[in-house]
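In: Everything below, folded, please.
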Amino acid sequence: MDTQDDVRQFLASRRARLTPDKAGLPSFGGTRRVPGLRRAEVALLAGITCDYYSRLERGMMFQSQSFVRALRAQQRAGTIVNLASIGGYKPNIDFETYDASKGGVVMLTKSLALNLAKFNIRVNGIAPGLIRTPGVDAMDDSSTENVKQITSHIAMRRLGEPDDIAKVAFFLASDAASYMTGSIVVVDGGTLID
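Out: Down below sits the predicted model:
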C-alpha cells in the first residue's frame, strides 16, 4: 500500500467497521474487532515491504491522512498507533536503511501527534524489539543455539511474543491512554538497557 488510492480503497472497505463502540485495527491482513474497547478507534499502521523503506513511511503517511480525513468528516476523535522498532533508537549492523526508516516512523509519529492534537486525534507508537513471528522463525539463524545467543542480549532473556505488542496497542487505543500523544512505547524486554 504505497499510493493514496490504495489507502483510500483499503479504508473505504473498512470504514463501516470504525464505529464508536468498536476499535478497528486496520492491518494488511484485514480489520479485527477488539473486544472490550469502547469509544476508541485505532489505525494500527504496520510496516510494508518492497522498496521497503521509503514506501513504508509514504504508506504510513497516506494511511494516516485518509484515516484523519474520515474522522474529521465525521467530527470524531481518534487514535493512530504506528509501529516503529528499537532500530529507530539503536542501529544494528547491516540494517542501515531499516534503522533509518524506523527512526523516520518515530519522527512521523511525533510530528503527526503535534499537528493532530488540536483535533482530538492522538498519535502514539510502539517500538518493538525482536518478536517471535513467522518471519523471525523462518530466518536462517533461528536455530536454538542462535536464539540463545540473541536472547543473551535481551535483559528478559527471551524473544517477545506478538501478544506483547497487541496488549500495548490496545492500551494506546483505549481511554486509559487518553492523555498520551506523541509517545513511543518501547517493548523490547530490556534490549535497549545499556
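In: For the rest of this, base every contact and every neighbour count on C-alpha atoms.
Out: Will do.
In: count of residues packed around Pro134?
Out: Counted with other C-alpha atoms under 10 Å, residues neighbouring Pro134 total 8.
In: top strand in this structure by residue count?
Out: When the chain is scanned for its longest strand (criterion: DSSP state E), the result is strand 121-128.
In: another one to check against the first:
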Amino acid sequence: MSRLEGKITLVTGAGNARGLGAATAHRFAQEGAFVYVTDLKLEDAEGVAAAIRDEGGQAEALAQDVTDEASWDAVIGAIVQGHGRLDVLVNNAGIAILKPLADLTAADWERQNKVNLDSVFYGTQRAVALMRKVGQGGSIVNLSSIAGYVGVPMCGAYAAAKGGVRLFSKVVAMECAADNIRCNSVHPGMIETAMQDVARRDNPEGFKEIVNAIPMKRMGSPLDIANMNLFLASDEAGYITGCEFIVDGGVTAM
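Out: Take a look at the predicted model:
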C-alpha cells in the first residue's frame, strides 16, 4: 500500500504500544511513510519505532516533551537534518485528569492545558513554518475528543483544552489554506486503550453500563482512530480542511 508513499511524518505521544499514537505510526508506515515517533521516554518511542522497522517500515524514535518549546525545536531540527521537510504532523500527545469541578485544582487545570492545548500550538506553529518554507503544503491532524465537542461530566479542564484544539485547528486551516497546508481535528469517543483497563477493573458493572450506552454497543479500537488520521494525512483528503471528525460509535448523534 502507498497512500503516504515518501511522506515524512511526525506522531507525538506515540510510545504507548496500545495507544492511538502507536496505532497511527504503524498505519502511516504501512502506507509508505517515514515516521518519527516521539514520546517523553525515549525507550518507549524506540519500542514502537523498532516494531515498525521489524514489520518492514521506516521509523525513527526521538525523545520529546511536548510542553517544552526547546524540545519541539530539537525535534523539528532533527527532522530537517534528516529529511529537509515535514509533510504530516499528528499532535497526538495528551493526558486526562477527570475530576468534578469542586475537586479540580489549579495545577490539574494548568497541566492538562499545557499538555493537551499548548503543545498543539507549539507543534503546529513550527510545522506550519517549515511547511511554508519548503512550499509543498502538508497536513496537520490535531487529536481532540468528543469532550471537546459536547459537555462531558468530570472533564472540565480536559474539555476546555480539547475544545480549544477544535477551534484552534479551524483558525490554522483558514490562515494556511492558501499555502495548501490543511489542518483538521479528530474527536475520539471511548476507545479500547490501556486507560480503559483501570476503569474495567475498578468498576466492572459501571463500565459495562457505559459501553452498552454506546449505540454500536462496543468501544472503538486505536485502529479506528489511526485510519481516520491516515485518511486526513493522505492526498485523498486534499480538499478537506478546517473540519472536525468524530469517531465515537454514534455517541454524539444521540
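In: Just give the TM-score of the two.
Out: The TM-score (TM-score structural alignment, normalised by the length of structure 1) is 0.82; 174 aligned residues with a C-alpha RMSD of 1.9 Å.
In: compared with structure 2, how much does the longest strand of structure 1 deviate?
Out: Average distance, strand 121-128 of structure 1 versus aligned residues of structure 2 after superposition (mean C-alpha distance after the TM-score superposition for structure 1): 0.5 Å.
In: residues in contact with that strand?
Out: By C-alpha atoms under 8 Å, 6 or more residues apart in numbering, the surrounding residues in contact with strand 121-128 of structure 1 are 68, 77-86, 88, 106, 109-110, 112-113, 116, 165, 168-169, 172, 178, 180-188.
In: run the last query once more with 7 Å
Out: 77-86, 109, 112-113, 116, 181-188 (C-alpha atoms under 7 Å, 6 or more residues apart in numbering).
In: which stretches of structure 1 form helices?
Out: 4-14, 52-73, 96-116, 134-137, 144-151, 162-173 (DSSP state H).
In: what about the residue of structure 1 positioned farthest from its centre, distance to Ser152 of structure 1?
Out: Here structure 1 reaches farthest from its C-alpha mean at Glu145, the gap being 29.9 Å by C-alpha atoms, centre = their mean. To Ser152 of structure 1, Glu145 of structure 1 is 11 Å away according to C-alpha to C-alpha, to the nearest Å.
In: which residue packs closest to Glu46 of structure 2, ignoring adjacent ones?
Out: Ala61 (4.9 Å; C-alpha to C-alpha, 6 or more residues apart in numbering).
In: ok, back up a step: JSON lines for the helices of structure 1, including distance to Asp194 of structure 1?
Out: Formatted as JSON lines, the helices of structure 1 follow (distance: least, C-alpha to C-alpha, whole Å):
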{"stretch": "helix 4-14", "distance to Asp194 of structure 1": "39"}
{"stretch": "helix 52-73", "distance to Asp194 of structure 1": "27"}
{"stretch": "helix 96-116", "distance to Asp194 of structure 1": "18"}
{"stretch": "helix 134-137", "distance to Asp194 of structure 1": "24"}
{"stretch": "helix 144-151", "distance to Asp194 of structure 1": "15"}
{"stretch": "helix 162-173", "distance to Asp194 of structure 1": "22"}
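In: mind checking which of those is nearest Leu44 of structure 1?
Out: Closest to Leu44 of structure 1 of the helices of structure 1 is helix 162-173 (C-alpha to C-alpha; 7.7 Å).
In: ok, average deviation of that closest one from structure 2?
Out: Averaged out, helix 162-173 of structure 1 is 0.3 Å away (mean C-alpha distance after the TM-score superposition for structure 1).
In: That helix: which residues count as buried?
Out: For helix 162-173 of structure 1, the neighbour count (16 or more other C-alpha atoms under 10 Å) marks 165, 168-170, 172-173 as buried.
In: In CSV: those residues, plus distance to Gly59 of structure 1.
Out: Below are those laid out as CSV (distance: C-alpha to C-alpha, whole Å):
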residue, distance to Gly59 of structure 1
Ile165, 21
Val168, 22
Ala169, 19
Phe170, 22
Leu172, 21
Ala173, 20
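In: tell me the centre residue of structure 1?
Out: Residue closest to the average C-alpha location in structure 1 (C-alpha atoms, centre = their mean): Leu83, at 2.2 Å.
In: For the counterpart of it in structure 2, give its distance to Gly94 of structure 2.
Out: By TM-score structural alignment, Leu83 of structure 1 lines up with Leu143 in structure 2. Counting by C-alpha to C-alpha, the gap from Leu143 of structure 2 to Gly94 of structure 2 is 8 Å.
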